[in-house]
Each structure stands twice: as C-alpha cells, then as structure tokens.
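**Student:** Provide a 3D model corresponding to the input given below.
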Amino acid sequence: MNDLLRTAELTVIGQVTTASNATLVCETDPEQTGELLRVVYKPVRGERPLWDFPDGTLAGREVASYLVSEALGWGVIPETVLRDGPFGPGMVQRWIEVVEDEAGPDLVDLCPVGEIPAGYREVLRALDPAGHPVSLVHAEHPQLVRMAVLDVLINNADRKGGHALAGIDGRVYGVDHGICLHTEPKLRTVLWGWAGEPVSDELLTDITTLVKALPGELGGQLAAHLTDAEIEALEARGRALLQAPVMPMPLGPRPIPWPAF
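**Tutor:** Have a look, this model is predicted:
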C-alpha cells in the first residue's frame, strides 16, 4: 500500500469544500496500478499561511503526526506521505471508508441534555442553534482513548468531532493534523472525556518507546518536517506524561476548537 501511495499517478475526482485549505480527493487508475486506491491530497500551494505556524508546511506536520502515531504502534492516523501530485508537492493520505449508521450516534456527537447514550462521555453542555440545551459527547472506545493521548503528545490544536472516523474495518482513525506539534501549548480537542484520569500502563509503555526513539532515526525523519525546537517539545511532552501519567485538564479560554465539528 505504501509504495502505491507514494508512486501511483493520481487523478482528482472531487474536492472537500468545507476544508480551510485545498483538500482534494484523488484516485489511481486500476488498469495501471492493479488496484483502485482513493486518497486525500492536500497540495502545499493550497495552504493558507498561519501566523502562529510560520515554520514548515501543514502537509509536513500531517506527515510528522503520522510518523509519531506509527512510532507508538497505535495506527491512529491513516498512511500518510509527502509526495508530488497533480498540483505539486503535498500530503497524500489513504482515504478511510466510514461506517454509515444513521440509527446510532457518531463517535463524537450531540444529544439532548440528560440523554447521554450508553458508552458515551459528556464533554460539555451548550445550546443548539434553536436554543435547545444539548450535550457534546464522545464514545468510550479504547481506540479513541489512544487518539486522545496522541493529541496530547502532538499538541493537536484542532481535534474536531468530524476528525474522528469509524472505519468500515472496525478501527477508529484520526485525520486533519496540519496544526499540530507546536512548541507552545495549543491543545484544543473535543476528546476531554478522560481529563484528569490516569493513562494506562500499556499506553505508557508505548510512549516510553517513542521517547527513546526520538534521538535516533525517528528524530531524523521528523527533522524533514519540524524544527529542532518542535522535536524537543514533543519529547518533553512525552516525558511529562511518563512522569505524571494523567490526562490533562482543559486550560485556557479555548480548549475546544470552533466549530466543534
């Protein structure tokens, strides 16, 4: 899959119009590649500059976040590479086919206050556009726990509800990691349901592996996309979790991205 992701010719078949930056859907020609591969392609030339992320590219940060996920062994982020495409260099990521279940709630959803579904955690209460009180909730899925911990490690500034996908393969995936890995605290996420709770020993073992790998080959791979200070900050966040293995509490005036979905 990775070789095809890196080398196959891509044809644009659509665009995600709700995205802040150019986000294109592409496919490969199965007659040329032997199989049909659908991907998300975000060309660097379609990025809108962010004053607080002046270094590197958003595409590079997406790839760096994927490398961290893989180093942890969690597979939270779909296969992601930096390569040339129809509009120049950009991020190319495997498309995730999601479960369509209109009967039940999504991984992150809204529900009437007092009607939280079984297996879900309430994050906050607010008013919907019609003025009705609602609860923002997310599932207690074990793979969603990993995503929440990953967000702490990569300092994710934009974990919206729509960025957590339930794949048809039964796995949970996170997408859209362009504004991650800053040196300053910027964690904004809808996955606050585990705030203040301990991180499991299993996940701490994986974080230990990550921290040990950063001075070596992993750090070299990340250096193609991040500054030295950003890599050092990633290591510091990992060590901080190992020393105080508790999920952080929301801080600052904007702990949740807006819009939340």
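**Student:** From here on, just use CA atoms for contacts and neighbour counts.
**Tutor:** Fine.
**Student:** Quick check: Pro43 touching Val81?
**Tutor:** No. Pro43 is beyond contact range of Val81, at 11.8 Å (criterion: C-alpha atoms under 8 Å).
**Student:** okay, and the common contacts of those two?
**Tutor:** Residues touching both Pro43 and Val81 (C-alpha atoms under 8 Å, 6 or more residues apart in numbering): Met91.
**Student:** Distance check, the residue sitting furthest away from the middle of the chain against Glu9.
**Tutor:** The centre of the chain is farthest from one residue, Glu31, which by C-alpha atoms, centre = their mean lies 32.2 Å away. Distance, Glu31 to Glu9, using C-alpha to C-alpha, to the nearest Å: 11 Å.
**Student:** and if you look at Leu218?
**Tutor:** Distance, Leu218 to Glu9, using C-alpha to C-alpha: 28 Å.
**Student:** how far does the helix or strand harbouring Ala233 sit from the chain's center?
**Tutor:** Per DSSP states H and E, Ala233 falls inside helix 228-243. In terms of C-alpha atoms, centre = their mean, to the nearest Å, the centre of helix 228-243 is set 18 Å apart from its chain centre.
**Student:** next one: stretch 86-106
**Tutor:** Relative to its parent chain, stretch 86-106 has a centroid offset of 12 Å by C-alpha atoms, centre = their mean.
**Student:** and that stretch, which residues are buried?
**Tutor:** Within stretch 86-106, the residues that count as buried by 16 or more other C-alpha atoms under 10 Å are 89-96, 105-106.
**Student:** for comparison, sequence B:
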Amino acid sequence: MPAPDLVTAELKLTGRITTASNATFLGSIGDSVVVYKPMAGEQPLWDFPHGTLAHREAAAYLVSQVLGWDVVPHTWLRDGPLGEGMVQLWQEQDPAQNAVNLLPADLVPETGWKQVLEGRDETGAMVALVHEDSPALRHMAVFDVVVNNADRKGDHILAMADGHRYGVDHGLTFHHDHKLRTVLWGWLGEDLTAEELDGVDRVSAGLDGELGRDLAALLSAEEIVSLASRCAQLRLAGQFPAPRGEMSAVPWPLF
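**Tutor:** Prediction:
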C-alpha cells in the first residue's frame, strides 16, 4: 500500500504538548507521527508579525535543506483539524544523550565539550552551561546564524541515537533585525570550515533561484534581503560571530 500523502491525507490529533508556549499537538498521518502547530494557536509577540510563526518554521526547513546538513526535520504547511498550520515529522530522541547540559563548574570535561557561561544554581553552587563540540552542533550553530534564530534553547536540540542532532522550534527566525539568541556560543571567533562556508554559499546562490522563490511565499521581502545580507557577512568574516547589541545573547529559560 502506498504511503499517504503528507499534505492531503487526514491529520488525526493524538495529544497535546502542554509545555509549548503556542498551541502544539501530536498527531498522525497514516503511520507517520507528526507535530502540528495551527496558526490559530500562535500567541501574539511584540516583535514578530502575528500569524507568521508557522511560515517561519517552514522557511527554516527550506534553508536547512539547501545548507545540506539535515538540521531541521521535514516541515511543511497544510490544513489540519484546527486550520492551517505547520506540520513536522516527529523525531524520537535518545533519552541517554544530552547535546547541551548544565554541569558543576569544576566537572566540565577538558575535551569534547564547549563551555558557554557560568552561573549559580538555586542552591548557590557554581554551574556551567556546556554543549558538545561536534560537527552536527557546529552545523546547527551556522544554521542559527543564517536564519537569525532568536530562541535556540537546549531542549530545542534533539540528540538522536545515531549521533545526528535535529533542531526544532524555529518560529522565531528570519527577523530583519539582529536577534540571535542561542546556547551554542562555544565556537565564538573560530574559523568556519570549507564545508561550512560551502553551505552558506549554497544558500546565497539559492536566493537567486528556487530557494528565493519558495521563501517569497513565506517571508517578507525585507526579511529575505536580510537573510542574503547575513550570508554575505558570515562569508566575509569566515568566523563564528560574537554576540552584539544590548539584548541577551542566550534565550531564557536556557532549557
């Protein structure tokens, strides 16, 4: 029997993710488990146009595909039981792995991890925010710079059993103003690899072709111009950028 069409086949709701700030549901399309975020359930934000978060999630997937690193799970727009929204294939992460963690400050490993910041926990003990030093997370960090991700929390990184890392929750992306907030600051100032620069070049080239045409249905013209500018600036610098501006460089909460 052929697989159901993910755009037209019936989307059945099976549960709700109550920890999400916007209405977020688990569902199924045939045998595929999906996440469904109806546009009608989006909470208004002061700095992002209302009713655009689903489009930004779909746009993030398109950019991820052109980068070539499979950062974002398959994501698309379609109608559902609560109206049009974003649908994404569910990914079952490995509960035994943590790509981002809080550790006692004196127990940070010397290799394999990058420390982002230190602080005190609710008991007053010193703790450190750390993340893996892995190619998969480097790819995600480059992706976040390109799409101007304002909300890369630790729990928005899914650690898969095979070592792959997926990024999810990309509604707060593509703003025309600088809004990069992320827990992945460990490579600050380090040179981008040739492979990473090639990915940025693919996005730049794609904006003059199919990618640009597809994004025009999801983002404003100003946001697409800003995306092109970020790619050009990142390519010119050739390094992971540093935080800038007066806003917080990390999202809150961190997880």
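**Student:** Got a TM-score for the pair?
**Tutor:** Scored against TM-score structural alignment, normalised by the length of structure 2, the superposed chains reach a TM-score of 0.95; 252 aligned residues with a C-alpha RMSD of 1.6 Å.
**Student:** so where is the helix holding Ala233 of structure 1 in structure 2?
**Tutor:** Taken onto structure 2 by TM-score structural alignment, helix 228-243 of structure 1 occupies residues 221-236 there.
**Student:** Relative to structure 1, what is the average displacement of the matching stretch?
**Tutor:** Superposed on structure 1, stretch 221-236 of structure 2 shows a mean distance to its aligned partners of 0.5 Å (mean C-alpha distance after the TM-score superposition for structure 1).
**Student:** all helices of the stretch 51-200 of structure 1, in order?
**Tutor:** Per DSSP state H, counting those that start in this stretch, the stretch 51-200 of structure 1 carries helices over the ranges 58-72, 142-154.
**Student:** one step back: mind putting the buried residues of stretch 86-106 of structure 1 into JSON lines with distance to Leu251 of structure 1?
**Tutor:** Output for the buried residues of stretch 86-106 of structure 1, formatted as JSON lines (distance: C-alpha to C-alpha, whole Å):
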{"residue": "Pro89", "distance to Leu251 of structure 1": "36"}
{"residue": "Gly90", "distance to Leu251 of structure 1": "33"}
{"residue": "Met91", "distance to Leu251 of structure 1": "31"}
{"residue": "Val92", "distance to Leu251 of structure 1": "33"}
{"residue": "Gln93", "distance to Leu251 of structure 1": "31"}
{"residue": "Arg94", "distance to Leu251 of structure 1": "33"}
{"residue": "Trp95", "distance to Leu251 of structure 1": "33"}
{"residue": "Ile96", "distance to Leu251 of structure 1": "32"}
{"residue": "Pro105", "distance to Leu251 of structure 1": "28"}
{"residue": "Asp106", "distance to Leu251 of structure 1": "26"}
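**Student:** Going by distance to Arg48 of structure 1, which of those wins?
**Tutor:** Closest approach to Arg48 of structure 1 among those (C-alpha to C-alpha): Gly90, at 13.4 Å.
**Student:** At which residues are the strands of the stretch 101-250 of structure 2 located?
**Tutor:** Along the stretch 101-250 of structure 2, counting by DSSP state E, counting those that start in this stretch, strands occupy 113-120, 126-132, 157-159, 165-167.
**Student:** Kindly check the end-to-end length of stretch 112-127 of structure 1 for me.
**Tutor:** From its first residue to its last, stretch 112-127 of structure 1 covers 10 Å (C-alpha to C-alpha).
**Student:** Outside of that stretch itself, list whatever touches it.
**Tutor:** 105, 132-141, 190-193.
**Student:** Most widely separated two among those residues?
**Tutor:** Pairwise distances across the contacts of stretch 112-127 of structure 1 peak at 27.3 Å for His132 and His141 (criterion: C-alpha to C-alpha).
**Student:** more neighbours, those two?
**Tutor:** Set His132 of structure 1 next to His141 and count neighbours by other C-alpha atoms under 10 Å: His141 wins out with 14 against 10.
**Student:** Alignment lookup: that one to structure 2.
**Tutor:** Using TM-score structural alignment as the criterion, the counterpart of His141 of structure 1 in structure 2 is Ser134.
**Student:** residues contacting its match?
**Tutor:** Taking C-alpha under 8 Å, 6+ apart, we find Ser134 of structure 2 in contact with Gly112.
**Student:** How much space separates it from His176 of structure 2?
**Tutor:** Distance, Ser134 of structure 2 to His176 of structure 2, using C-alpha to C-alpha: 29 Å.
**Student:** and what of Asn98 of structure 2?
**Tutor:** 32 Å.
**Student:** Also Ile29 of structure 2?
**Tutor:** Taking C-alpha to C-alpha as the measure, Ile29 of structure 2 falls 35 Å from His176 of structure 2.
**Student:** Thought Leu58 was touching Glu47 of structure 1, still the case?
**Tutor:** Yes. Glu47 of structure 1 lies in contact with Leu58 (C-alpha under 8 Å); the separation is 7.2 Å.
**Student:** Pick out whichever of those two has more residues nearby.
**Tutor:** Shown here are Glu47 of structure 1 and Leu58; by other C-alpha under 10 Å, Leu58 has more neighbours (27 against 17).
**Student:** Nearest residue to that one in space, please, no chain neighbours.
**Tutor:** Residue nearest to Leu58 of structure 1 in three dimensions, not counting chain neighbours: Gly178, with 4.4 Å by C-alpha to C-alpha, 6 or more residues apart in numbering.
**Student:** so when I look at Thr14 of structure 2, I'm seeing a helix, right?
**Tutor:** No. Counting by DSSP: H, G, I helix; E, B strand; the rest coil, one finds Thr14 of structure 2 to be strand, located in no helix.
**Student:** Spatially nearest residue to it, not counting backbone neighbours?
**Tutor:** Nearest residue to Thr14 of structure 2, sequence neighbours excluded (C-alpha to C-alpha, 6+ apart): Gly27, at 4.9 Å.
**Student:** does the one you found sit in a helix, a strand or a coil?
**Tutor:** strand.
**Student:** right, and it touches Val33 too?
**Tutor:** Yes. If you go by C-alpha under 8 Å, Gly27 of structure 2 and Val33 touch, sitting 5.9 Å apart.
**Student:** More neighbours: which of these two?
**Tutor:** When Gly27 of structure 2 and Val33 are compared on other C-alpha under 10 Å, the one with more neighbours turns out to be Gly27, at 22 against 19.
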